[in-house]
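Participant: Okay, here's the prediction I keep looking at, along with the sequence it came from:
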Amino acid sequence: MNSDTVEGKWKQIKGEAKVQWGKLTDDDLDVAAGHKDKLSGKIQERYGKSKEEADREVDAFYSKY
C-alpha cells in the first residue's frame, strides 16, 4: 500500500500505529494523519531515534498495509 492509501485509511489503522508506538499520543497521530514524514518526525521526537531509524520503522509499518 502506498502512502496515499495509508493517508486515506488513517482513521482505520491509527489504532495499529498506537499499538506499535505506544508513546505517541492521539494528538501526535492526528497531526501525522498518515503522512510518512510527519509520523517519522513524531517517532523521532518521542523515542529519540535517528531520522533513518524512524523512517525504516514507518516504511515497515506501511508495508503491512
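Facilitator: The structure has been received and is ready for your questions. Numbers count the residues shown, from 1 in each chain.

Participant: alpha carbons only for contacts and neighbour counts from here, please
Facilitator: OK.

Participant: centroid residue for the protein?
Facilitator: By C-alpha atoms, centre = their mean, the chain has its centre lying nearest to L39, at 4.0 Å.

Participant: nearest residue to it other than its sequence neighbours?
Facilitator: A32 (4.9 Å; C-alpha to C-alpha, 6 or more residues apart in numbering).

Participant: quick one, what contacts the one you found?
Facilitator: Shown in contact with A32 (C-alpha atoms under 8 Å, 6 or more residues apart in numbering): 38-39, 42.

Participant: same thing with F61?
Facilitator: Residues in contact with F61, defined by C-alpha under 8 Å, 6+ apart, are A17.

Participant: Quick one: name whatever helix or strand follows the helix or strand containing G41.
Facilitator: Taking DSSP states H and E as the criterion, G41 maps to helix 36-47. Going down the chain from helix 36-47, the next helix or strand is helix 51-63, by DSSP H and E.

Participant: ok, structure two:
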Amino acid sequence: MNKDTIEGQWKQLSGKAKAAWGDLTDDELTRTKGDAQQLAGLIQERYGRTREEAEREVRDFFDNNR
C-alpha cells in the first residue's frame, strides 16, 4: 500500500489500528496520519519492540488491511 493511499484511508484504518494496538491513544493514531515510520516508532516505544519488529508489525498491518 503506498503512502498516499494509507494517508487517504487513515481515518478508516485508525479504528483497526486501535484494535491491533490498544495501548495507543486516538490522539497518537491521529497524529501519525498513517505514516508508517511514526506508527512504528510509537509501537516500539509503547510495547518495547525492536525497530525491526515494530516496522514488520506495521507492514503486516497495512498489507492485511488493503
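Facilitator: Yes, it's here. Since the structure is predicted, the reported quantities are computational estimates derived from the model, not experimental observations.

Participant: Identify the residues contacting the residue nearest to the centre of structure 1.
Facilitator: Contacts of L39 of structure 1 (C-alpha under 8 Å, 6+ apart): 28-29, 32-33, 58.

Participant: Quick check: W21 of structure 2 vs D4 of structure 2, distance?
Facilitator: Remark: distance between W21 of structure 2 and D4 of structure 2 (C-alpha to C-alpha, to the nearest Å) = 22 Å.

Participant: So between the two, which is more surrounded?
Facilitator: W21 (15 against 11; other C-alpha atoms under 10 Å).

Participant: residues contacting that one?
Facilitator: Taking C-alpha under 8 Å, 6+ apart, we find W21 of structure 2 in contact with I43.

Participant: hang on, the earlier thing: now structure 2: which of the contacts of L39 of structure 1 match?
Facilitator: Retained in structure 2 (both residues aligned by TM-score structural alignment, their matches' C-alpha atoms under 8 Å) from the contacts of L39 of structure 1: 29, 32, 58.

Participant: who are the neighbours in contact with the last one?
Facilitator: Residues near V58 of structure 1 by C-alpha under 8 Å, 6+ apart: 36, 39-40.

Participant: Please list which of these are preserved in structure 2.
Facilitator: Counting by both residues aligned by TM-score structural alignment, their matches' C-alpha under 8 Å, structure 2 reproduces these contacts from the contacts of V58 of structure 1: 36, 39-40.

Participant: now, among the kept ones among the contacts of L39 of structure 1, which is nearest to K49 of structure 1?
Facilitator: Nearest to K49 of structure 1 among the kept ones among the contacts of L39 of structure 1: V58, at 12.1 Å, using C-alpha to C-alpha.
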